[in-house]
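*Asks:* missing the sequence, but the structure's below:
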């Protein structure tokens, strides 16, 4: 896209991730943490990334489509398709109770083994907030929510960072009950509409009729952070790493039978063996790998192989004496 800023250079030999693991280039979402060992406040974020780009809504969606951005929350649905569905629902003539669209950023991270969204919200909250602002612009939304689980350590800081901004549609930080099912998209829609935080199977989908019966975009916070970078650097830049099916980088939580569990950023398609090496390698012979919330199925030749590509935000090797649940990956932001 025009006016794209050069990505911040990071020396991979001189940086570590939040738990002391070596960074693997390229680093995109966690650049601030790797470069300075602290989260970016708004002033530092603006120095590093510049302001939210002024881009036409249709042009933004087209760029996201060209970039091949897929959701990073688990389902891997094409982000541009979701944006267009919300826009189309809002423009549909004669729709009763016509209302502005709603944007919901899902940072609840209900998967017990995953900590990648917490790491992102701590290290780069303004990339997420930029992504929300751009999604608001793309969909014409009049309301925006950032949902996190009740009791999250990031809640206070996130509210401070939101207050420091002057977005046309202010983001409301909402604490959702800290239950696994409460972070499912339909559960969030129902909760924000005044109901219980429980999934529903009732049609139509959120894009058609979501929060308050308005067209609603529900996207994972990592997805929205990537959207913010695509708006700055363009589709070709985003596709320069990763795989054709899943371009870009992934935040991956590594836990289980490894020496140093933590959160790392890697190019999509990085071999699982290489990701395990970032965590110091297995502590015992690996008997199985639990890959959770896989956005895109890998080719058949890679399935059930430790050396296959990473397409999932959680990797947990298991050994006969080290159960996955007994050694959870944790991330403290220190």
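*Replies:* In hand now; what should we look at? Worth saying up front: this structure is predicted, and the values here are computed from it rather than measured.
*Asks:* going forward, measure contacts between C-alpha atoms and count neighbours the same way
*Replies:* Fine.
*Asks:* Past the helix or strand where residue 65 lies, which element shows up next along the chain?
*Replies:* For residue 65, the element it lies in under DSSP states H and E is helix 57-67. Once the chain leaves helix 57-67, the next helix or strand it forms, by DSSP H and E, is helix 79-91.
*Asks:* Give me the contacts around that following helix.
*Replies:* Residues outside helix 79-91 that contact it (Cα atoms under 8 Å, 6 or more residues apart in numbering): 61-62, 64-65, 68-71, 98-101, 135, 138-140, 207-208, 215-217, 223.
*Asks:* Neighbour count says what about those? Which are buried?
*Replies:* Buried members of these, scored by 16 or more other Cα atoms under 10 Å, are 61, 64-65, 68-71, 100-101, 135, 138-140, 207-208, 215-217, 223.
*Asks:* who touches residue 186 in this structure?
*Replies:* Residues near residue 186 by Cα under 8 Å, 6+ apart: 198, 199, 200, 201, 206.
*Asks:* second one coming, line it up with the first:
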């Protein structure tokens, strides 16, 4: 029996309950039991608890959440803000929106606890604008929480006040980057800021701010209720806890699968009913399209922060896009690159110009008009974007290209060969005519 078979759902345990998104159902299933317990403790105790649990950011970077919280200044001479990054624009990522749809109160309870721990009296949930159904449900849950006394003034008689605002973004991938999100929240064009200063020192409205992912904050009530040691019974030593894995593409049952960090794709495919129509796996992304590709040889890589990195990729948002042998790697890489070129904010030259030229070259190659020197040019442009762009969008844009060429260079060469063959067939009649 694998660890996956033994797992009792944590984050998704209420998802299939009738009317799971309502306050009534949430309270019936242990909802808002962590909040009074948290409010009886001190902010310092809560920060230490989250540190001890080993909870790491679920938005992609995997930074320890408790350490991030501890960066907030302990004094309250300035307003403190908690901002929830619910933008979720990474291709293949679909864990936060289902969580907010099925169990919005788990996020709200986590927001109140985290705000109390960081002495924040204002919390903002920044949701991508393309999901109005999710925004409506979240707003309804917030209204319920206010009415029940879980938000607003003097929460549960503790003397702690918290105002929570749900903010709809305008549909820009770049606003998933925390500082671009803050600019957007302030009403400006969403573009990354230069760091330092980091948000903990000068974030929203130039005040101390912490930006956390939805899944990270929704994990907090469970840690408060059951303790750090319980949380560490799941996952691996350096990456503890449960995780929502999003499987899409050529699998029999695409969807969200909760499993301990460190679960392998082989185990997740078993849960998802295997490859669609039995066609073998060819390549996949472990954490969305901005993470380097994996192949069928990586089926047993432990999908936690360390395991994915050791195998040459990143865990990212655990968005597993699964592709079978019918898919052309250069074509898939081209489609991703077109997305990044469209979503580049244009602030820095390497990303703005690099994604444009990468798209031009890949489109030419996929049309069958590429040459072998195009492969070298692609890698050269990628090298000039990686680590030189203002934020991680540039790094993410080159990941599919460099990893695609690393594992499937023969497919890129085959496109060049077909172009060479086409060119040769076009010139042969003309040469024959000249010789006669």
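*Replies:* Ah, there it is. Only a predicted model underlies this, so the values are computations on that prediction, with no experimental measurement involved.
*Asks:* picking up where we left off before, keep only the contacts of residue 186 of the first structure that stay in contact in the second structure.
*Replies:* On the basis of both residues aligned by TM-score structural alignment, their matches' Cα atoms under 8 Å, what survives of these in the second structure is 198, 199, 200, 206.
*Asks:* Please say which position in the second structure residue 148 of the first structure maps to.
*Replies:* Mapped onto the second structure by TM-score structural alignment, residue 148 of the first structure lines up with residue 127.
*Asks:* Could you do residue 209 of the first structure as well?
*Replies:* In the second structure, residue 209 of the first structure lands on residue 202 (TM-score structural alignment).
*Asks:* Might you report the residue contacts of that match?
*Replies:* If you count contacts by Cα under 8 Å, 6+ apart, residue 202 of the second structure has them with 208, 209.
*Asks:* ok, now how distant is it from residue 72 of the second structure?
*Replies:* From residue 202 of the second structure across to residue 72 of the second structure, the span is 10 Å (Cα to Cα, to the nearest Å).
*Asks:* now swap in residue 304 of the second structure and tell me
*Replies:* The gap separating residue 304 of the second structure from residue 72 of the second structure is 27 Å, by Cα to Cα.
*Asks:* secondary structure class for the residue nearest to the spatial centre of the first structure?
*Replies:* Residue closest to the average C-alpha location in the first structure (Cα atoms, centre = their mean): residue 222, at 1.4 Å. Following DSSP: H, G, I helix; E, B strand; the rest coil, the label given to residue 222 of the first structure is helix.
*Asks:* Quick check: nearest residue in space to it, chain neighbours excluded?
*Replies:* Among residues not flanking residue 222 of the first structure along the chain, residue 72 sits closest, at 6.0 Å (Cα to Cα, 6 or more residues apart in numbering).
*Asks:* Burial check on the equivalent of that neighbour over in the second structure, number of neighbours?
*Replies:* With TM-score structural alignment as the criterion, residue 72 of the first structure lines up with residue 58 in the second structure. Residue 58 of the second structure has 24 neighbouring residues, counting by other Cα atoms under 10 Å.
*Asks:* Residue 320 of the first structure too?
*Replies:* 11.
*Asks:* corresponding residue for it in the second structure?
*Replies:* For residue 320 of the first structure, the residue aligned by TM-score structural alignment is residue 325.
*Asks:* Can you classify the closest residue to its match other than its chain neighbours as helix, strand or coil?
*Replies:* Distances taken as Cα to Cα, 6+ apart put residue 282 closest to residue 325 of the second structure, at 5.0 Å, once the chain neighbours are dropped. Following three-state DSSP, the label given to residue 282 of the second structure is strand.
*Asks:* I'd guessed residue 282 of the second structure sits against residue 324; true?
*Replies:* Yes: contact status for residue 282 of the second structure versus residue 324: in contact at 4.8 Å, counting by Cα atoms under 8 Å.
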